[in-house]
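>>> have a look at this prediction, sequence included:
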Amino acid sequence: MTIKVLVVDDSALIRQILSEIIKSEPDMTLVGAAPDAFVAKKLVLEKAPDVITLDIEMPKVDGLRFLEVLMNAKPTPVVMISTLTEKGADATLRSLELGAIDFVAKPKIGVAQGMADYHEMIVEKIRTAARSKVKKRNPTKSAAVKTVSYSGTEKVIAIGASTGGTEAIKEVLSTFPANAPATVITQHMPAGYTSTFAKRLDAVCQMQVKEAKGGERLLPGQAYLAPGDKHMEIERSGADYRIRLSDGPRVSGHKPSVDVLFTSLCRSAGSNAIGVLLTGMGSDGAMGLLELRNAGSETFCQDEASCIVFGMPKVAIEKGAAKSVVSLEDMGSVVMNAVEKLDAGSRL
């Protein structure tokens, strides 16, 4: 099946580069290149694209407003084209809240060459978006927080996600109470975006959420997000668990890698860990989750019906890594139930 793609960008250069990339792919067809939201609206109605690449910063009507109207009127998979700045990161995360599937960050310098170098990444994101599930946006409901009687430092929750994961992580984490076990998170995201993502999570969660810096002692009530350009591992340090950041090669195609996080937690915490694998393309996290299950950990995968992209959880389920397959809506309460069922125990 040929993927019909519409490019929306006020930069003639970016429109040309993206158009050439799309035309070079045998499974894609360029149905239009719009310089603004008004032309884009007309082309959406005439061409019914399967995927739209959308610039955030446009004159007249910006990308976020166009996206909001699109998702209410004619939900369509969208890949945002954003700028790698703090303001751009915040707008990008807002676009994911509004229903965009993924994003591509424009290079700060050498935009033309940089975008051309991103050829494979761009077409992969377009293909993923074409296979994703887009639903009409509904008003956000306040998450019900599951209280727990648990107290201690021996348990650790680990969450991994990719495409569609920013909203999935927010939905799960916002149900955790302030005294939840220390939680470590790896979300596939470029450097420059994770600090903003952590701040946005912190604003809506009872737990304190921060981007990991390395060396932190894991504490209850704290959630730590892997930075976008480092692997995050959990190590034993005497009676503590501590975070170690490393700048090694990509693992399972990614840095940060969910497999790296899960495998390290398997070594350091064993059955005191709880592993959660959410929506995402590819297979990162599947092997690590299997190692956690084999070590006696509780392991959960998001179900197909609630995933934006049923890739990583699907592979993990097929490998037998998931003890339970759970809807996104129920994941937070199910994980907290698992926390209460675990023995008080000790890792010492």
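Now that the structure is in, tell me what you want to look at.
>>> drop to CA atoms for contacts and neighbour counts, all remaining ones
Fine.
>>> tell me how far stretch 74-91 is from the chain's mean position?
Computed by CA atoms, centre = their mean, to the nearest Å, the separation of stretch 74-91 from the middle of its chain amounts to 14 Å.
>>> put this next to the previous one:
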Amino acid sequence: MAAAVKVLVVDDSLTMRALLSGALERIPGVVVVGSADGADDARAMRQQFHPDVMTLDVEMPGMSGIEYLAELMDERPMPVIMFSTRTEAGAAASIEALRLGAIDCFPKPKVAVAAEFDKILAKLGKRIKAAKGAVVKSGTMGKAVAAEPIDWNGRLLAIGGEAAATQTLFDLFGSFAKNCPPTIVVQHLGAGLAGTMIDQLAAEIAPRIVLAEDGMAIEQGTIYLAPPGDHHVVVDRWPEGRLRMLPRDPVAGERPSISILFAAVAKAAGAEAVGVLLGADGEDGDAGVRALQAGGGYCIAPAEPRTDGYVMTRRMASQAVPPDQLSRQIMRLCSK
């Protein structure tokens, strides 16, 4: 029997700490080892209880959650799940937290009652269990430099990942050539975060990045980020394809679904399709990789460093690529 996931809850509100701790204790296989009211308390409890995962409030007096997260990721990285307010400032803080290396960011319930926590309990439990043992990178990486223009070979690029892939996506797109292959992205972001992520990326990267909409022409030099919500995103044909939104049920609890996107790209583009699957959580994406390969396409996944070399995070992918070579390999696959 697997050992329980040990969680440390950090929030300056006594009520929120009690409600969140109570909710987490109802998740099988999860145990709350402590609750801290700020960074100082959290440091001491981390030394005392050695938690596997931390939940952290973004908005705390004194040292904010973002500042403490940056300290954690710089000194002793560990899996962290953030909680933030449902505001424009909260969305910006959420993206910053994910970029620093947080596993996910959940909106705080509008009303501090147990029933509100119940609405996110299943997804929160899934994220916490997936976070245990996850490889967490430091958030203090240098700014990526855009690659030289490519001689595009006509391949269509699809990328899928969890919220924890935010840091990787900023690094990846920062090193993309301005005339990068047309790129469609499904990332499991919380509601209201996609627009903020696009705004932050647009200020830093060479290619154009937009929120995907039904009927959009798929063009070179553009990255399309699928909005979270009521639709899956697919491709109608290739070449000269357009994006289409499908109002179907969630797949593996996710909508839009990585697997739906990959399967659609495989059907439309066949051998001209390239997929990139980020992250080690296997519920959404694996079926899409199989569809890509069955259609003649190619899928790569980042490899995690180990003492004896690199290990692929998704074993069914065509190739494992060290993170610092990911952009270079994508451009190579999509160039003549």
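Done, it's in. Here the structure is a predicted model, which means the values were calculated and not measured.
>>> assign the aligned residue in structure 2 for K87 of structure 1 to helix, strand or coil.
Aligned counterpart of K87 of structure 1 in structure 2: A89 (TM-score structural alignment). Using DSSP: H, G, I helix; E, B strand; the rest coil, the three-state assignment for A89 of structure 2 comes out as helix.
>>> distance of A89 of structure 2 relative to E71 of structure 2?
A89 of structure 2 is 21 Å from E71 of structure 2, where distance means CA to CA, to the nearest Å.
>>> quick one on the thing from earlier: number of nearby residues for the match of K87 of structure 1?
By the other CA atoms under 10 Å criterion, the neighbourhood of A89 of structure 2 contains 11 residues.
>>> for K74 of structure 1, same thing?
For K74 of structure 1, the neighbour count with other CA under 10 Å is 15.
>>> and it, what pairs with it in structure 2?
Using TM-score structural alignment, the partner of K74 of structure 1 in structure 2 is R76.
>>> and the gap between its match and D286 of structure 2?
When CA to CA is applied, the distance between R76 of structure 2 and D286 of structure 2 equals 31 Å.
>>> please apply the same query to G275 of structure 2.
Applying CA to CA, one obtains 11 Å for the distance of G275 of structure 2 from D286 of structure 2.
>>> between the two, which is the more surrounded one?
G275 (30 against 19).
>>> where do the helices of structure 1 begin and end?
Remark: helices assigned in structure 1 by DSSP state H are 12-23, 37-47, 63-73, 86-98, 111-117, 119-131, 165-173, 194-204, 258-269, 286-294, 312-318, 328-341.
>>> what about the third one, how far off from structure 2?
Meaning helix 63-73 of structure 1. Compared with structure 2 after fitting, helix 63-73 of structure 1 deviates on average by 1.6 Å (mean CA distance after the TM-score superposition for structure 1).
>>> buried ones in that helix, by neighbour count?
Buried residues in helix 63-73 of structure 1, counted by 16 or more other CA atoms under 10 Å: G63, L64, F66, L67, E68, L70, M71.
>>> for the residues you listed, which one is nearest A239 of structure 1?
Taking CA to CA as the measure, A239 of structure 1 sits nearest to L64 out of these, at 47.3 Å.
>>> now that closest one: how far from V123 of structure 1?
Using CA to CA, one gets 22 Å for the distance from L64 of structure 1 to V123 of structure 1.
>>> so who does the residue nearest to the spatial centre of structure 2 touch?
The geometric centre of structure 2, computed from its C-alpha atoms, lies nearest to A163 (CA atoms, centre = their mean), at 2.3 Å. With CA atoms under 8 Å, 6 or more residues apart in numbering as the criterion, the residues that contact A163 of structure 2 are L98, I103, D104, C105, Q187, H188, L189, G190.
>>> which of those residues count as buried?
Burial by neighbour count, 16+ other CA under 10 Å: within the contacts of A163 of structure 2 this picks out L98, I103, D104, C105, Q187, H188, L189, G190.
>>> picking up where we left off before, farthest pair in the buried residues of helix 63-73 of structure 1?
With distance counted by CA to CA, no two of the buried residues of helix 63-73 of structure 1 lie farther apart than G63 and M71, which are 12.0 Å apart.
>>> where in structure 2 does stretch 58-65 of structure 1 fall?
Using TM-score structural alignment, the match for stretch 58-65 of structure 1 in structure 2 runs over residues 60-67.
>>> quick revisit: tell me the spacing between the match of K74 of structure 1 and R43 of structure 2.
With distances taken as CA to CA, R76 of structure 2 is found 11 Å from R43 of structure 2.
>>> before we move on, what about R306 of structure 2?
R306 of structure 2 sits at a distance of 28 Å from R43 of structure 2 (criterion: CA to CA).
>>> same question for R244 of structure 2.
Between R244 of structure 2 and R43 of structure 2 the distance, using CA to CA, works out to 48 Å.
>>> just to revisit the earlier point, nearest to Q47 of structure 2 among the buried ones among the contacts of A163 of structure 2?
Checking the buried ones among the contacts of A163 of structure 2 against Q47 of structure 2 by CA to CA gives I103 as the nearest, at 20.8 Å.
>>> returning to what we had before: so for T2 of structure 1, which of the helices of structure 1 sits nearest?
Counting by CA to CA, T2 of structure 1 lies closest to helix 119-131 out of those; the figure is 9.9 Å.
>>> residues of that closest one that come out buried?
Under 16+ other CA under 10 Å, the buried positions of helix 119-131 of structure 1 are H119, I122, V123, K125, I126, R127, T128, A129, A130, R131.
>>> just give me the match in structure 2 for the fifth one.
Aligned against structure 2 by TM-score structural alignment, I126 of structure 1 finds its counterpart in I128.
>>> quick one: contacts for that match?
Neighbouring residues of I128 of structure 2 by CA under 8 Å, 6+ apart: V5, V53, I81.
>>> strands - which of those land there?
Residues from the contacts of I128 of structure 2 lying in strands, with DSSP state E as the criterion: V5, V53, I81.
>>> show me what the first one lines up with in structure 1.
In other words, V5 of structure 2. Mapped onto structure 1 by TM-score structural alignment, V5 of structure 2 lines up with I3.
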